[in-house]
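Participant: need a structure here:
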Amino acid sequence: MLSSPGGRPPTRGTVGELGEFGLIRELTSRITATPAVRLGPGDDAAVVAAPDRRVVASTDLLLEGRHFRRDWSTAYDVGRKAAAQNLADIAAMGAAPTALLLGLVVPAELPATWPAELMDGLCDECHVAGAAVVGGDVVRGDTITVAITALGDLHGRDPVTRSGARPGDLVAVTGWLGWSAAGYAILRRGLRSPRAFVEAHRRPEPPYHAGPAGAALGATAMTDVSDGLVADLGHIAEASKVRIDLCTAALDVPAQMNDIGQAVGVDPLQWVLTGGEDHAIVATFPPGRKLPARWRVVGEVLHPAALPRVTVNGAPWEAADGWDHFRGDA
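Facilitator: Predicted coordinates for the structure are as follows:
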C-alpha cells in the first residue's frame, strides 16, 4: 500500500484546514503521467492523446454507505476499486485505458489523509491498467462521493459492443467470478478472513489485457461482470436478440468458496452466477474459435426464445440474477 509515495510526509489536518486549493495541490502532487498525457492537471482541462481519433468514455459513482464503508475499506482500497470498475468498462469495449478524471465530494472535517490515500489508490490502479489520472474537481458535501470518468483508445480496432452475439457463438470468461460477493458476505458477518476473498471485494483485479486481447481474438460481444454473470449476459442477450445458456459444470467454484458458502449458508454457485464487482471479462466468440487457456468456455449463444434471455443448464435461474442499485441492499 502506497499511502505516502516517494517518502512524502503524511498529510496533516482536515480537508477544511487544507482548503479547496490546498487539497487540489495535495492530490495533484501525487499524480504521475503517461505518454498519452499531453497536458495534465493545472489548466482548464487536460489533453490526452487519442491516436485512434475516437475516445471510449465511461463514468461511475461510488457513494459512502452504498458502495463502500470506511470501517471495511481504507481510502486506498476505495481508490483502487473506483478506478478498477471504470477502467474495466473501457477494456470491455476492446479499448486500452488511457486516462481517468476524478470528481470528489468530501466533508470539511474529514482527515486530509483520506483523499490523499484515495488518490494514491487511483494512481496505482491506473498504473496497472496503463492509464493516468489527469484531473478532476473537489467540492464540500456531507457524504463522501467519488465520481470517476475513464477514457480509452481503440488503437484502430472496432469497439466490441453488447449487440454482436450470434447463435452458435461460444460464451467465455476470463477473471474471477463470485470472489467479491463471497468477500462481501464475510464482511457483513463481521469477519475479515479468508483474506483473499475480502481483498477481492475491497480491491477487484480486472483482467484489463483481456479486453483488447478478446477483440483481437474476434469477440463478437463483450462486457465486464459488474452486476453479476447472469445479469450482464442478459444485457448481451437483450442487445443481440439471442438467448444464452450457461453450463454450471464449466464454472469454477474454488474449494475455499465452497467452505465459505457452507459457513454462511449460501450456495456458492449463487455468488458465481449473480455476484458482481469482480469485473471479470465475459465475451462471445464465433463457434470453433480456439481460445487461450485463460478463457474458460462457460456456455453458448442460442436462437432467441421466450424470456428469460439467459438460462442456466437449460432452465430459468430462479434466484435474483444480479445487482440492481434500486432493488438490492446496501
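
Participant: When you work out contacts or count neighbours from here on, use the C-alpha atoms and nothing else.
Facilitator: OK.

Participant: how close does the closest residue in space to residue 95 that isn't next to it in sequence get to residue 292?
Facilitator: Leaving aside its sequence neighbours, residue 95 sits nearest to residue 154 (CA to CA, 6 or more residues apart in numbering; 4.4 Å). Between residue 154 and residue 292 the distance is 22 Å, computed by CA to CA, to the nearest Å.

Participant: Which one of these two is surrounded by more residues?
Facilitator: Neighbours per residue (other CA atoms under 10 Å) separate residue 154 from residue 292, with residue 154 holding more: 24 against 10.

Participant: Against residue 22, how distant is that one?
Facilitator: Distance of residue 154 to residue 22, given as CA to CA: 36 Å.

Participant: ok, now residue 324?
Facilitator: Residue 324 is 38 Å from residue 22, by CA to CA.

Participant: Following up with a second sequence; could you model it the same way so I can compare the two?
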Amino acid sequence: MTLTVDQLSESELLARIFPRLPAGTSTLLGPGDDAAIISAPDGRTVISIDTQVQDKDFRLAWPNGYATTGFDVGWKAAAQNLSDINAMGAVATAMVVSLTLPGTTPVGWVEGLADGLGAAIAALGAESCSVAGGDLSGGSEIVVTVAVTGSLEGREPLLRSGAQPGDIIAVCGNLGFSAAGWALQESSIGAGSQTTALQKAARLFNRPEPPLEAGPAAAAAGATAMMDISDGLLRDAARLAAASGTRLDLNGVVLGREAEKLSECGRLLGLDPLQWVLTGGEDHGLLSTFPANAVLPCGFIGIGSVLSAGGGRPAVSIDGRNFKSVVDGAVGWDHFAV
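Facilitator: Model (predicted):
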C-alpha cells in the first residue's frame, strides 16, 4: 500500500525530507527555528524566486506515457533558481522551499523531490548552496516554490541593462533541447520508441543543466550584460535589448548550426528545430554581451552583434530581417498565455 502525505503529520513528513537535503557552508543556522541564518561575507545578497505549478509547469502524467517524478520536479526547481543567480554573475548560497501538496500525494514522490533538489545542487556544481528551510501546506495541486540567495563574491552584478552598440552577443548552454523534450512528452512517442536524441531532449526538459560555472567566468571576462534564457531566445533577447536601449541582430548561420543539433528530433516529431532554438524556453543557458575585443570564456559562442536603437527598427532581428512577433512579445514562454 502506498503511503500518502495525509497519513503523516507535518512533523513526520518534514522528518523524511530534511535529512535528504544538502547543508552548505553558508548556512549558519538551518532548519529547526523560525528562520534560517545565512552568511553574507560580500555584504550584498542576491535573491530570486521561482514557482512550479502542477498542470501549468509540469504534468504528473504526459500524453506519451511519461510520469513526472518528484526527483524531476526537485531537480528543475533547483536548476531554474540556480540559473537566475548564475545570470547575475553570482554564486548560490542557500535555498528555502515551499511545498503545497494534496493529501493523496505519495510520500515517496515528496522524498524524491528532496532527493532531486540535492542531486541538482551537487551535479550542477553548486556545492556551496544549502537548503536552509521551508514551509509545507496542503492544497488541491502540487506547487513548488523555491527562493535562492547568492553571493557576488566582491564582483559587480551583471545586469540586463549593460549592453552597448558594438558588443558581441554570446550564449552558453543548450538552446532548444527543453522545448524538443516538451514536444516529445506531448506526443504519442513512448519510451520504447525513443531514439538517443529524443531521450536526451526529454532528459534536458525534465532535468535542465544550466552552466553554473559560466556566470562568474563571464563576469571575469568583462561581460557587459547577461540574463538567463528561460522563456526563449527571441523573447529574452528582446528583454535585454529593451533594458539596454539597444537592438540585437542575431546570426542566422550560427543559429542554424544550433538547430542542426536537434535535426533528428525535428524529423521524428515533424517539427522545425529552428523554432525550438528561437522560441523554446527552460534550457536555462546564458545570454550575454561582451566588448568587441573580448575573448569569450569557454563554452560561450558568438551569435550576433549589439546595434544602436532607433529608426523604428525592432528590438531583435536575424541577419537584419525584422520579426514583428518579437516586438509584439508573441514568441517564447508566457505563463498567462498557455
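
Participant: Would you pull the TM-score for this pair?
Facilitator: In this superposition the chains share a TM-score of 0.93, using TM-score structural alignment, normalised by the length of structure 1; 318 aligned residues with a CA RMSD of 1.5 Å.

Participant: before we move on, back to that, residues in contact with the residue nearest to residue 95 of structure 1?
Facilitator: Residues near residue 154 of structure 1 by CA atoms under 8 Å, 6 or more residues apart in numbering: 52, 54-56, 94-96.

Participant: Tell me the spacing between whatever residue of structure 1 lines up with residue 7 of structure 2 and residue 24 of structure 1.
Facilitator: Residue pairing (TM-score structural alignment): residue 7 of structure 2 is matched to residue 17 of structure 1. When distance is defined by CA to CA, residue 17 of structure 1 is 13 Å away from residue 24 of structure 1.

Participant: Who has more neighbours out of the two?
Facilitator: A side-by-side neighbour count of residue 17 of structure 1 and residue 24, using other CA under 10 Å, places residue 24 first with 19 against 15.

Participant: Name the nearest residue to the more buried one, sequence neighbours excluded.
Facilitator: Of all residues not flanking residue 24 of structure 1 in the chain, residue 138 sits nearest, at 7.4 Å (CA to CA, 6+ apart).

Participant: Which elements pack onto the helix or strand containing the one you found?
Facilitator: Element membership of residue 138 of structure 1, judged by DSSP states H and E, is strand 132-140. For strand 132-140 of structure 1, the elements it packs on are helix 15-28, strand 96-106, helix 113-129, judged by 3 or more CA pairs under 8 Å, 6 or more residues apart in numbering; DSSP states H and E.

Participant: List the contacts of whichever helix or strand comes after that strand.
Facilitator: Helices and strands here follow DSSP H and E; after strand 132-140 of structure 1, the next one along the chain is strand 145-153. Outside strand 145-153 of structure 1, the residues that touch it by CA under 8 Å, 6+ apart are 50-52, 54-64, 82-83, 86-87, 90-91, 95-106.

Participant: Filter those down to the buried ones.
Facilitator: Neighbour-count burial (16 or more other CA atoms under 10 Å) applied to the contacts of strand 145-153 of structure 1 gives 50, 55-59, 61-62, 82-83, 86-87, 90-91, 95-102, 104-106.

Participant: Now do the contacts for the residue opposite residue 207 of structure 2 in structure 1 once aligned.
Facilitator: Structural alignment (TM-score structural alignment) places residue 207 of structure 2 against residue 203 in structure 1. Taking CA under 8 Å, 6+ apart, we find residue 203 of structure 1 in contact with 77-78, 80-81, 84.

Participant: Can you report how many residues lie near the nearest residue to residue 203 of structure 1 once chain neighbours are set aside?
Facilitator: Leaving aside its sequence neighbours, residue 203 of structure 1 sits nearest to residue 81 (CA to CA, 6+ apart; 5.1 Å). Counted with other CA under 10 Å, residues neighbouring residue 81 of structure 1 total 29.
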